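> got a sequence here, can you model it:
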Amino acid sequence: MKRLIETLAALPLLALPGGSVALAGVAEREPPSAVLWLLVIGIAALSWVMACRRWWLPLAIWVPAALFISSLIADVADPVIGPALREELGLGYILQLDLAGALVLVLPLMVANMWFTRRE
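Down below sits the predicted model:
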């Protein structure tokens, strides 16, 4: 009887996308797309405010942002986690992650360049 109950309890796990029990909940570790876009807006605003003080201050944001984005992109590029993410979250999320990551990396550099050229 106990074996039957364990088997019935495990059936919903087999219905997960790809039938992968080990990768269940991969999407739980990834930030939602709304958080990604709020991060882009926050980085842009912080870069602007910091550039008003000194033109080179947005460059200080670039290193932590690059490390954070590279950790997210590394999950997508992983041969095991990447397909599970594409299956759970869809290709639209991956495209948004790439676009938001590119903007987070470029925005501090753009703002610093804009304020540097203004000072000359």
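> C-alpha from now on. contacts and neighbour counts both.
Noted.
> how about the helix or strand where Leu39 lies: buried residues?
Assessed by DSSP states H and E, Leu39 sits inside helix 33-53. Buried residues in helix 33-53, counted by 16 or more other Cα atoms under 10 Å: 36-37, 39-41, 43-44, 46-48, 50-51.
> please provide the structure for the following sequence as well, for comparison with the first:
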Amino acid sequence: MAPTVPAFAGVAEREPPSAVLWLLVIGVAALSWVMACRRWWLPLALWVPVALFDSALVADLVDPVIGPAVRQELGLSYMMQADVTSALTLVLPLMFANAMFIRREQVKPKLRRDIWRR
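Modelled structure (predicted):
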């Protein structure tokens, strides 16, 4: 008699490892910073593909069949890390765009005053 194997064994192989998720966060942060230094709105273009990736990742984790299988294979810590990294990758481009927009607005009035004084 063959040993019983759960119906969804190996489901976690489809999910990216947690190290890859954290490297994605670092990559999104670095790319957002570089893009925001060029133009304040460029990180917003990065937000759309990141949001699509995060929605696919979270959709797998909250699925009523796949989610418990992933939780059983990888543990609750993976689920928490996936949620935190998804939230960070969504927020980081918006944070960098906002920071550069505010910096640009603070510098702009000073430049206008200098032009009128000349």
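> quick one: the helix holding Leu39 of the first structure aligns where in the second structure?
The alignment of helix 33-53 of the first structure onto the second structure (TM-score structural alignment) spans residues 18-38.
> so how far is the matching stretch off the chain centroid?
Between the centre of stretch 18-38 of the second structure and the centre of its chain there are 8 Å (Cα atoms, centre = their mean, to the nearest Å).
> what's the answer for stretch 100-112 of the first structure, then?
On Cα atoms, centre = their mean, the centre of stretch 100-112 of the first structure falls 14 Å from that of its chain.
> what lies in contact with it?
The contact list for stretch 100-112 of the first structure (Cα atoms under 8 Å, 6 or more residues apart in numbering) reads 36-37, 39-40, 43-44, 47-48, 51, 55-59, 61-62, 65-66, 69.
> stretch 27-43 of the second structure now?
For stretch 27-43 of the second structure, contacts defined as Cα under 8 Å, 6+ apart pick out 46, 89, 92-94, 96-98, 100-101.
> go again with 6 Å.
93, 97, 100-101 (Cα atoms under 6 Å, 6 or more residues apart in numbering).
> then stretch 11-23 of the second structure?
Val70.
> so Trp56 of the first structure, which of the three states?
coil (DSSP: H, G, I helix; E, B strand; the rest coil).
> the residue nearest the centre of the second structure and Arg112 of the second structure, how far apart?
Nearest residue to the geometric centre of the second structure (Cα atoms, centre = their mean): Thr89, 1.7 Å. In this view, Thr89 of the second structure and Arg112 of the second structure are 36 Å apart by Cα to Cα, to the nearest Å.
> now find how far off-centre the longest helix seen in the second structure is within its chain.
Longest helix in the second structure by number of residues, with DSSP state H as the criterion: helix 76-117. Computed by Cα atoms, centre = their mean, the chain-centroid distance of helix 76-117 of the second structure equals 14 Å.
> got the angle for that helix vs helix 18-38?
10 degrees (axes from the mean of the first three to the mean of the last three Cα atoms, to 10 degrees).
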